[in-house]
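1. Prediction below, plus the sequence it came from.
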Amino acid sequence: MTNPPGLLISAPSSGTGKTTVMLGLLRALAEDGLTVQPFKSGPDYIDPAFHRAAAGRASFNLDSWAMGAPLLGAIAAQAKGADIVVAEGSMGLFDGVAKPGELGHGSSAETALRMGWPVVLVLDVGGQAQSAAATALGFRMYNPDLPFAGVILNRCASPRHERLTRLGMERAGLPVLGVLPRRGDLTLPERHLGLIQAVEHPDLESAIAGYAAFLRAHVDLEAIKRAASSGPMGPSSVALPRPPAQRIALARDAAFSFTYPHLLEGWRAAGAEILPFSPLADEAPAPDADLVWLPGGYPELHAGTLAAAERFLTGLRRHAETRPVHGECGGYMALGEGLIDKDGTRHRMAGLLGLVTSYEKRKFNLGYRRAELLADMPGFSAGTALRGHEFHYSSIVEQPDAPLARVFDAEGAEGPQTGSRRGHVTGTFFHLIAEASA
């Protein structure tokens, strides 16, 4: 059995327009009557929600650094019933960690190779013409085993510019699947962690429809469909991650939204009940929940609102007296004593941990994490090794509680962001992706 045919949309670097190409392509193919399965290569928290809006089907992360072959196969099996798969790469095509872990480097090229998806390379050809072919040819030849569908030329300035750039591609023997004229309105709003969240976009449906019309006018959709291919189906009998409890109160709003889709799908598939609530709307977690889970997000942008959310804070504190509470990144920050915003104002948080964080004193924290638990956390016992990803700008001012884990980066260096535990409450700065053995 094989997966539906697929493609991976990548680029030489970030900022070349691959996300808008991805969204336009997803919607255009769906408009053609195809059932389109989106995926995201790598640990990005934001893009899958945009993919879902464009394709009408849940998007999932595939991560060759954090996920073993069984879990990759189980996630790839979510494409069952689709006519075509379209995956979006992260950063540049071959960008990953410097030192491979037990599983891999985590690059988009690695994902494409494992899944058998040919690569569509989105090239920003601004400021060059025939020379763009040298860049594309280098990517094509860097790993000759990597299937390569062709290129989409982005930000082309004129018909003459297109003609010259095509000449270079023809000389290099590289198929041109589309040429996108330069347009200043084809960008998505961004903030400090990248794109704004899909739920915050002022008119996302209109934007995606515009991208689709633009792609339809300038890209050979039939050639893209023909180029799609795939490798053998992975071991789909392997289950997705198990739920950490039966009834899970999950914070979900503009302040708390970064939960990997494969985790939620695994929790639901195993029969867990997910009970969403909004701290920003001052909603308390369900009083009969077994576990409260606060995902990452942007509490630093809503600290005043959260500090004033008495029903939320009272319900959270009451739950923590007898049952577990866990927070990741932004959720971890909200469990602490205080959060200092960009203006230096300190806001009182839940006070379930002693953690104090500052967005005024910004420190960029980015990368894969391997954690060895020193104590139990929801769903995992002490001694378990977990894999995750960390991405935030907040720094720790105080962290008086017992550490939850020893935490290492992708190259094995141990770091200070150990997470915390106190009573029934645990928290980490890394976002959980998988158990290390999965």
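-> Looks like it arrived, so ask away.
2. use CA for all of it now, contacts and neighbours both
-> Will do.
3. Could you work out the end-to-end span of stretch 60-80 for me?
-> 13 Å (Cα to Cα, to the nearest Å).
4. Can you point out the buried residues in that stretch?
-> Within stretch 60-80, the residues that count as buried by 16 or more other Cα atoms under 10 Å are 60-79.
5. which stretches of this structure form helices?
-> 18-31, 47-55, 69-76, 108-115, 131-142, 159-172, 204-218, 221-227, 261-269, 303-307, 310-320, 330-335 (DSSP state H).
6. So for residue 385, which of those sits nearest?
-> helix 69-76 (15.5 Å; Cα to Cα).
7. neighbouring contacts of that closest one?
-> Contact with helix 69-76 is made by 3, 60-64, 233-240, 262, 438, as judged by Cα atoms under 8 Å, 6 or more residues apart in numbering.
8. quick one on the thing from earlier: please convert the helices of the chain to TSV, extending it with distance to residue 407.
-> Formatted as TSV, the helices of the chain follow (distance: least, Cα to Cα, whole Å):
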stretch	distance to residue 407
helix 18-31	31
helix 47-55	26
helix 69-76	22
helix 108-115	25
helix 131-142	33
helix 159-172	46
helix 204-218	37
helix 221-227	42
helix 261-269	21
helix 303-307	27
helix 310-320	25
helix 330-335	15
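9. hey, which of these is tucked in deepest?
-> By mean neighbour count, with neighbours taken as mean count of other Cα atoms under 10 Å, helix 330-335 ranks first of the helices of the chain at a mean of 29.
10. give the contact list for residue 377.
-> 326, 426.
11. same thing but 7 Å
-> Contacts for residue 377 (Cα atoms under 7 Å, 6 or more residues apart in numbering) come out as residue 426.
12. Kindly report the same for residue 54.
-> Contacts of residue 54 (Cα under 7 Å, 6+ apart): 23, 26, 27, 208.
13. cool, residue 306 as well?
-> 279, 280.
14. Report how many residues lie close to residue 309.
-> 19 (other Cα atoms under 10 Å).
15. That one is in contact with residue 282, isn't it?
-> Yes: taking Cα atoms under 7 Å as the definition, residue 309 is a contact partner of residue 282 at 4.8 Å.
16. ok, structure two:
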Amino acid sequence: MRGLVIAAPRSGAGKTTVTLGLLAALAARGVAVRAAKIGPDYIDTAFHAAATGRPGLNLDSWAMPAALRDALLAEAATGAELLLAEGAMGLFDGIPAPEGQRGSAADLCARHGLPVLLVLDVGGQAQTAAAVLRGFATHDPAVRIAGVVLNRVGSPRHRRLVEEAMAPLGIPVLGAIPKEAPPALPERHLGLVQAEEHPALAAALAALATMAETHLDLDGILAAAAPLRLHPHGPPVALRPPGQRIALARDAAFSFVYGHVLAGWRAAGAEILPFSPLADEAPPGDCDACWLPGGYPELHAGRLAAAGRFRAGLARFAATRPVHGECGGYMVLGAGLSDAAGQDHAMAGLLSHGTSFAKRRLHLGYRRARLLADGPLGAAGQHLRGHEFHYATEANPGTDAAFATLADGEGRDLGPAGGRRGLVSGSFFHMIAAEAP
């Protein structure tokens, strides 16, 4: 399999637009293309999957052991001829950490020999864009810029000025997107509106494919991809399954669960049975663990509060079997949730904390968790890596014992977090992988 990383100097430069346009256009041409998102992200991978017809994939050099990343890439190479990996933020952005473990797109480029298609927003500049490209081309010898796409081009003259300035660098310009060309995708507070909620996803992807066919050099981009450098690896299991049969909440309120986690559970022999709290469904009674992922419970708090069968069934389940909630799932396990308007809604009450979306504050970043008791995520003392990304706040911390102690990606202590009571546990922490022993 050949691969290419799509990166940019910063967020908002057009990476997702270019990535989705390329994926949709190449898939329409019959290319067996697989997509990955570099870094923690649930939403973009769902759009990748919709554009390619293949499962989305996350790769993270800080949160995932190298062996897990290698295994996921090797698995992705089976049955696909091209991998397009979309970076997060800027190409070299990450955290202060040892080389190759910073969480940056550049880490993946260096380890796996992936060249970069650099998306440059040239709005408000002309020849200066060549200086930006020169800096990226020379910043890290292990990272090769194979081509550049100019985004938000104002006119044919604007494009000519930029391309003439870039010509001495010898890096091909493989596309130029006019500032009025890309169709907009709807957004909300955690990013794009989820793919499954998009009002006209097929039409949006078709429009992005047309944009790519019209304004990008698809043949040149295919030629810029390089063979993927793979490494020896073990099985792609990020975390041992919490049970043999796992009840998984899955609907518009509970959708943030990493595909590699579920695939690893299945590879380890577990069976996953989805159910919908929004449809007032209880977790299946023949399961031996229940997992409530993150998502958007704050947008559906009234329906969840009125879902009597779900809440009663969850309470019965938790009396004899473990239940764990991540972020949005943790919010629902608590006593109550205040929505954006400040209206209070009763939640499951299996933990004593209360959360609020009316009092918003962004919590964002890598987290290293140390479990404080045996539970569905592992034994006491085990370390997990993941992240937080939410605006909700803990309006009432409750009286439960803490679930874990947290540190940020640089090792700074953040103290105890989450709650556990009986067989119920949860926190705002999203698990990506267990640390390698």
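-> All right, it came through fine. It should be emphasised that the depicted structure is a prediction, and the values quoted were computed from it without experimental measurement.
17. TM-score of the superposed pair?
-> The TM-score (TM-score structural alignment, normalised by the length of structure 2) is 0.97; 434 aligned residues with a Cα RMSD of 1.4 Å.
18. out of the helices of structure 1, nearest to residue 361 of structure 1?
-> Residue 361 of structure 1 lies closest to helix 330-335 among those, at 14.3 Å (Cα to Cα).
19. what's the closest one in contact with?
-> Contacts for helix 330-335 of structure 1 (Cα under 7 Å, 6+ apart): 256, 294-299, 327, 339, 349-353, 357, 427-429.
20. Residue 45 of structure 1 -> structure 2?
-> In structure 2, residue 45 of structure 1 lines up with residue 42, judged by TM-score structural alignment.
21. The spatially closest residue to that match that is not a sequence neighbour and residue 95 of structure 2: what is the separation?
-> Of all residues not flanking residue 42 of structure 2 in the chain, residue 256 sits nearest, at 5.7 Å (Cα to Cα, 6 or more residues apart in numbering). From residue 256 of structure 2 across to residue 95 of structure 2, the span is 23 Å (Cα to Cα).
22. Looking at those two, which one has more neighbours?
-> Using other Cα under 10 Å, the more surrounded residue of residue 256 of structure 2 and residue 95 is residue 256, with 22 against 15.
23. Which position in structure 1 pairs with the more buried one?
-> Under the alignment by TM-score structural alignment, residue 256 of structure 2 pairs with residue 258 in structure 1.
24. count of residues packed around residue 173 of structure 1?
-> 12.
25. scratch that, residue 158 of structure 1 is what I was asking about
-> Residue 158 of structure 1: 10 neighbours (other Cα under 10 Å).
26. Alignment lookup: it to structure 2.
-> In structure 2, residue 158 of structure 1 lands on residue 155 (TM-score structural alignment).
27. And residue 351 of structure 1, how far from residue 370 of structure 1?
-> Applying Cα to Cα to residue 351 of structure 1 and residue 370 of structure 1 gives a distance of 27 Å.
28. Comparing those two, which residue is more hemmed in?
-> The residue with more neighbours, out of residue 351 of structure 1 and residue 370, is residue 370; 27 against 16, by other Cα under 10 Å.
29. Now that one. Nearest residue, chain neighbours left out?
-> Leaving aside its sequence neighbours, residue 370 of structure 1 is closest to residue 387 (4.6 Å, by Cα to Cα, 6+ apart).
30. For residue 184 of structure 2, see how far away the match of residue 158 of structure 1 is.
-> Counting by Cα to Cα, the gap from residue 155 of structure 2 to residue 184 of structure 2 is 20 Å.
31. just residue 38 of structure 2 next, same as before
-> Taking Cα to Cα, one finds residue 38 of structure 2 at 22 Å from residue 184 of structure 2.
32. same deal with residue 422 of structure 2?
-> Using Cα to Cα, residue 422 of structure 2 is found at 47 Å from residue 184 of structure 2.
33. and in structure 2, which of the contacts of residue 54 of structure 1 remain?
-> Retained in structure 2 (both residues aligned by TM-score structural alignment, their matches' Cα atoms under 7 Å) from the contacts of residue 54 of structure 1: 23, 26, 27, 208.
34. Output those residues in a markdown table, with distance to residue 55 of structure 1 appended to each entry.
-> Listed next are these as a markdown table, based on distance: Cα to Cα, whole Å:
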| residue | distance to residue 55 of structure 1 |
| --- | --- |
| 23 | 8 |
| 26 | 5 |
| 27 | 6 |
| 208 | 10 |
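35. now, among these, which is nearest to residue 364 of structure 1?
-> residue 23 (28.2 Å).
36. Grab the nearest non-local neighbour of that closest one.
-> residue 54 is the one closest to residue 23 of structure 1 (Cα to Cα, 6+ apart), at 5.8 Å.
37. Show me what that neighbour aligns to in structure 2.
-> By TM-score structural alignment, residue 54 of structure 1 lines up with residue 51.
38. Residue in structure 2 paired with the residue nearest to residue 370 of structure 1?
-> Checking TM-score structural alignment: residue 387 of structure 1 goes with residue 385.
39. now swap in residue 364 of structure 1 and tell me
-> By TM-score structural alignment, residue 364 of structure 1 lines up with residue 362.
40. can you tell me how far its match sits from residue 277 of structure 2?
-> Distance from residue 362 of structure 2 to residue 277 of structure 2, by Cα to Cα: 26 Å.
41. That concludes my questions; thank you for your assistance.
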